[in-house]
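1. any chance you can model this:
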Amino acid sequence: MSALSLLRAALLLSLGFLGVSEAVAQCGTRQVSTRIMGGQDSQQGMWPWQVNIRSNDFSFCGGSLITSKWVISASHCFNRTNPPSFYTVYLGSYQLTGANGNEIPMAIQRFIVHPNYTSPEYGHDITLVELSSDVNFTNYIQPVCLPSAGVNFPTGLQCWVTGWGNIASNVSLRDPNTLQQVAVPLIGNQQCNSILQAPSPLGPSSFAILNDMLCAGYIDGGKDSCQGDSGGPLVCAAANQWYLVGVVSFGDGCGQPNRPGVYVRVTAYLDWIESYIPEASANVLNASFTGPFISLYNNNITTTAVPAPSNTTQTSGVTGSTTTTTIFVPDASTTVVASTFLCAWITLLLACL
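-> From the prediction side, this is the model:
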């Protein structure tokens, strides 16, 4: 074999090891670098899988992009009697009433409400939304990963919920309607059911946490998803990627004591999701959530360092007081280095062909 052939083979083999087999975005990564997260306003591009779903009746919900053509949202955001044209998905949104050059509106080809859905309190509050065409990924439009079945979600794990809904019960988000974010701890189902039996200004709880549900929030309240956030993402980070752990479903008020938010447990629906979206399996990854952990009490927040990367139904805003926490957040620094390296290899390969 000639030296040129050997060089070609080495280049192609190295590209294969680096995963350059098709031009797709790596799920759960952000191209906008940020390492300090807290407060309420997010930064543009911080949550690139977040979408805004607007209806012809001027209501809206959230959703999460999981592939170039599919979004996950909540069933109670959709009326089965409405045609797909009744809804529009906006990707890359940041400020709903401000100028946003990164926003792209997309028509809906179809939406698939889970066949067992009747009401959020009875579960199955999940809907798949197919866009009219594939979307081009940008720094502000990226898919989120899905955790594989069997992944453990430890109590106290710090996760993030985002949306444009109310900032408190019956208090709308003010112009320019900047995408809100809040950190909340996960709560195990058994403990959450016990919490719901505790006294609350809202009275006794009338619902139970089922196996396809997930709780997140503070026992003493204060930070929560709220009306207008439904269908939006509850995401947790593992190593260098973000995972869609929950879908905003319902709650008893917003940020009330002993009434944490209730989310659809995404892992309970992986088979159903993949039956309609086989390509989504590429973004279903095994993950080990090892922190950071925060207190279940809003007035006693503690964090642990994130390990360094290995290389009331809520027609659902996010409500909460401002607390800034400095943590490691997966960003695009390693991606930029890798991209520069890949470009050099590709240029050399083309010169040899």
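2. could you use CA atoms for every contact and neighbour count after this?
-> Fine.
3. count of neighbours near Phe58?
-> By other C-alpha atoms under 10 Å, 7 other residues sit near Phe58.
4. next one: it from Asn177, what distance?
-> As for Phe58, its distance to Asn177 is 15 Å (criterion: C-alpha to C-alpha, to the nearest Å).
5. got the residue ranges for the strands in the stretch 201-350 of the chain?
-> All strands of the stretch 201-350 of the chain, identified by DSSP state E, counting those that start in this stretch, fall at 213-216, 233-238, 241-250, 261-265, 284-285, 324-326.
6. next one: the stretch 1-150 of the chain
-> Using DSSP E, counting those that start in this stretch, strands in the stretch 1-150 of the chain cover 36-38, 50-55, 60-65, 70-73, 87-91, 104-113, 127-131, 146-147.
7. save those strands as a markdown table, and put in mean neighbour count and distance to Ala268 too.
-> Shown next, in a markdown table, are the strands of the stretch 1-150 of the chain (neighbours: other C-alpha atoms under 10 Å; distance: least, C-alpha to C-alpha, whole Å):
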| stretch | mean neighbour count | distance to Ala268 |
| --- | --- | --- |
| strand 36-38 | 17 | 29 |
| strand 50-55 | 24 | 21 |
| strand 60-65 | 28 | 17 |
| strand 70-73 | 27 | 14 |
| strand 87-91 | 22 | 25 |
| strand 104-113 | 18 | 15 |
| strand 127-131 | 23 | 13 |
| strand 146-147 | 24 | 10 |
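8. and stretch 338-350, how far from the chain's centre?
-> Its chain's C-alpha centre and that of stretch 338-350 lie 32 Å apart, by C-alpha atoms, centre = their mean, to the nearest Å.
9. for that stretch, buried residues please.
-> For stretch 338-350, a neighbour-count test (16 or more other C-alpha atoms under 10 Å) marks Leu342, Trp345, Leu349 as buried.
10. mind checking which of the strands of the stretch 201-350 of the chain is nearest Gly16?
-> Proximity to Gly16 (C-alpha to C-alpha) singles out strand 284-285 among the strands of the stretch 201-350 of the chain, at 19.6 Å.
11. so which elements touch that closest one?
-> strand 146-147 (3 or more C-alpha pairs under 8 Å, 6 or more residues apart in numbering; DSSP states H and E).
12. please give me the structure for this one as well, since I'd like to look at both together:
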Amino acid sequence: MPLVFHCNRNLTIVKMWASTLPIILASLTLTIQGASVGQECGKFNEKQFKNNKTIAEPNEHPWVGRILGTNREGKDHLTCAGILIDARHVLTAAHCVSNGDVNDISAVVFGDSDSASRNLVSTITIHPDYSAAKRQNDLAIIELTKDIEFTDLAQPICLPSTEKPKSETPDSDLIVAGPEGVSYRRGDPDYKRTDGRIKVAFKRIDSSECNKLQERFPVELICSQDDRGALLALSGSALAEASGNPRKFYLVGIVTAGFGSPEKQYTGYLNVRSYLDWILRQTSSLS
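-> The predicted model follows:
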């Protein structure tokens, strides 16, 4: 059972003082959250959330973007998902952009049409401790060349609080959203990849159990399971939590890896909350 990335192509794998860190992070968090309020982060629609459909509606999850590369014929092709966290920054898995070359990305697109909200890339920042071999710290930040104009099809998701939740979020309050990724159904001659963005119910399994099944699976990842052949989200897709009053979507995980067994398939999500300090420092300094 090899550990795989849910990605459409292989890319080349490319101090703060303890006493002041909480104050700095609190300030950064307030700044980001303040900006997010004006940007109406985490747009949530109860009817869409509970409609049990697997294909997202055009205005559903407007923070899900598609990272496009260019093939040998010079045409766009989908490589990974990217998640909009403010007007200028997109989070994705580091293995999607691991050589750090902005020329590998033709655009980050929001909306279901390739011509809708095409955004060019200015810089790519890969987590300094990213290890492709160990599948650790698989996180990168894409900075766009200019601020996105927010529409019904392009809006940021909220970042979670830096505080660790007192209890585990129920699976029913979580959703996986993004383009369809690598599926074990591709051996079926009648299989056709879904063109639209998908949404998949989250079914939690303890990460230690996933590690027992696949020793290369990092225990620090969030893990979910589903029946073999079920829809899988592409690398960089979001694990989003619906919470608060009024309810909003918060980005709690990013799809980074997966593996299969004869009966089940398993997906690993980088825990965004564990990287908030780095995300906030990077997006503040890049802005």
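13. distance check, Thr145 of structure 2 against Gly69 of structure 2.
-> With C-alpha to C-alpha as the criterion, Thr145 of structure 2 and Gly69 of structure 2 are 17 Å apart.
14. same check, this time on Ser161 of structure 2
-> For Ser161 of structure 2, the distance to Gly69 of structure 2 equals 33 Å [C-alpha to C-alpha].
15. with Glu263 of structure 2 instead?
-> As judged by C-alpha to C-alpha, Glu263 of structure 2 and Gly69 of structure 2 stand 33 Å apart.
16. Pro185 of structure 1 -> structure 2?
-> Structural alignment (TM-score structural alignment) places Pro185 of structure 1 against Lys203 in structure 2.
17. swap in Gly45 of structure 1?
-> Structural alignment (TM-score structural alignment) places Gly45 of structure 1 against Asn59 in structure 2.
18. excluding chain neighbours, what is closest to that match?
-> The shortest distance from Asn59 of structure 2 to any non-neighbouring residue, by C-alpha to C-alpha, 6 or more residues apart in numbering, is to Leu153 (5.1 Å).
19. the one you found: how many residues sit nearby?
-> Neighbours of Leu153 of structure 2 under the rule other C-alpha under 10 Å: 19.
20. can you find the partner of it in structure 1?
-> Superposed on structure 1 with TM-score structural alignment, Leu153 of structure 2 falls opposite Tyr140.
21. quick one: contacts for that match?
-> For Tyr140 of structure 1, the contact set (C-alpha atoms under 8 Å, 6 or more residues apart in numbering) comprises Gln31, Val32, Gln44, Gly45, Met46, Trp47, Pro48, Gly92, Asn102.
22. any idea how far Ile141 of structure 1 is from the fourth one?
-> To tie it back to what came earlier, the one meant is Gly45 of structure 1. Here Gly45 of structure 1 is placed at a distance of 8 Å from Ile141 of structure 1 (C-alpha to C-alpha).
23. quick one, which of those two is more surrounded?
-> Legend: neighbour count by other C-alpha under 10 Å for Gly45 of structure 1 and Ile141, higher for Ile141 (27 against 22).
24. hang on, that one packs against Leu91?
-> Yes - taking contacts as C-alpha atoms under 8 Å, Ile141 of structure 1 lies within contact range of Leu91: 6.4 Å.
25. where does the alignment partner in structure 1 of Glu209 of structure 2 fall, helix, sheet strand or coil?
-> Under the alignment (TM-score structural alignment), Glu209 of structure 2 pairs with Ser194 of structure 1. The local conformation at Ser194 of structure 1, judged by DSSP: H, G, I helix; E, B strand; the rest coil, is helix.
26. so which of the strands of the stretch 201-350 of structure 1 gets nearest Gly163 of structure 1?
-> That would be strand 233-238 among the strands of the stretch 201-350 of structure 1, by C-alpha to C-alpha, at 8.1 Å.
27. and that closest one against structure 2, how far off on average?
-> In this overlay with structure 2, the average offset of strand 233-238 of structure 1 from its partner residues is 0.8 Å by mean C-alpha distance after the TM-score superposition for structure 1.
28. helices or strands next to that strand in the packing?
-> Applying 3+ C-alpha pairs under 8 Å, 6+ apart, we find strand 233-238 of structure 1 packed against strand 60-65, strand 158-163, strand 241-250.
29. against which helices or strands is the last one packed?
-> Packing contacts for strand 241-250 of structure 1, counted by 3+ C-alpha pairs under 8 Å, 6+ apart, involve strand 146-147, strand 233-238, strand 261-265.
30. what stretch of structure 2 does it fall on?
-> By TM-score structural alignment, strand 241-250 of structure 1 lines up with residues 248-257 in structure 2.
31. so what touches that stretch?
-> Applying C-alpha under 8 Å, 6+ apart, the set of residues contacting stretch 248-257 of structure 2 is 3-6, 41-44, 92-93, 135, 138, 157-160, 222, 233-243, 267-273.
32. same question for stretch 53-67 of structure 1.
-> Contacts of stretch 53-67 of structure 1 (C-alpha under 8 Å, 6+ apart): 27, 49-52, 71-74, 77, 86-90, 142-146, 163-164, 228-233, 244, 247, 279-280, 283, 315-316.
33. between the two ends of that stretch, what distance do you get?
-> One end of stretch 53-67 of structure 1 sits 16 Å from the other (C-alpha to C-alpha).
34. same check on stretch 63-70 of structure 1?
-> End to end - C-alpha to C-alpha - stretch 63-70 of structure 1 spans 10 Å.
35. what range in structure 2 does it sit on?
-> Using TM-score structural alignment, stretch 63-70 of structure 1 lines up with residues 82-89 of structure 2.
36. identify the contacts common to Gly45 and Ile141 of structure 1.
-> By C-alpha under 8 Å, 6+ apart, the residues touching both Gly45 of structure 1 and Ile141 are Gly92.
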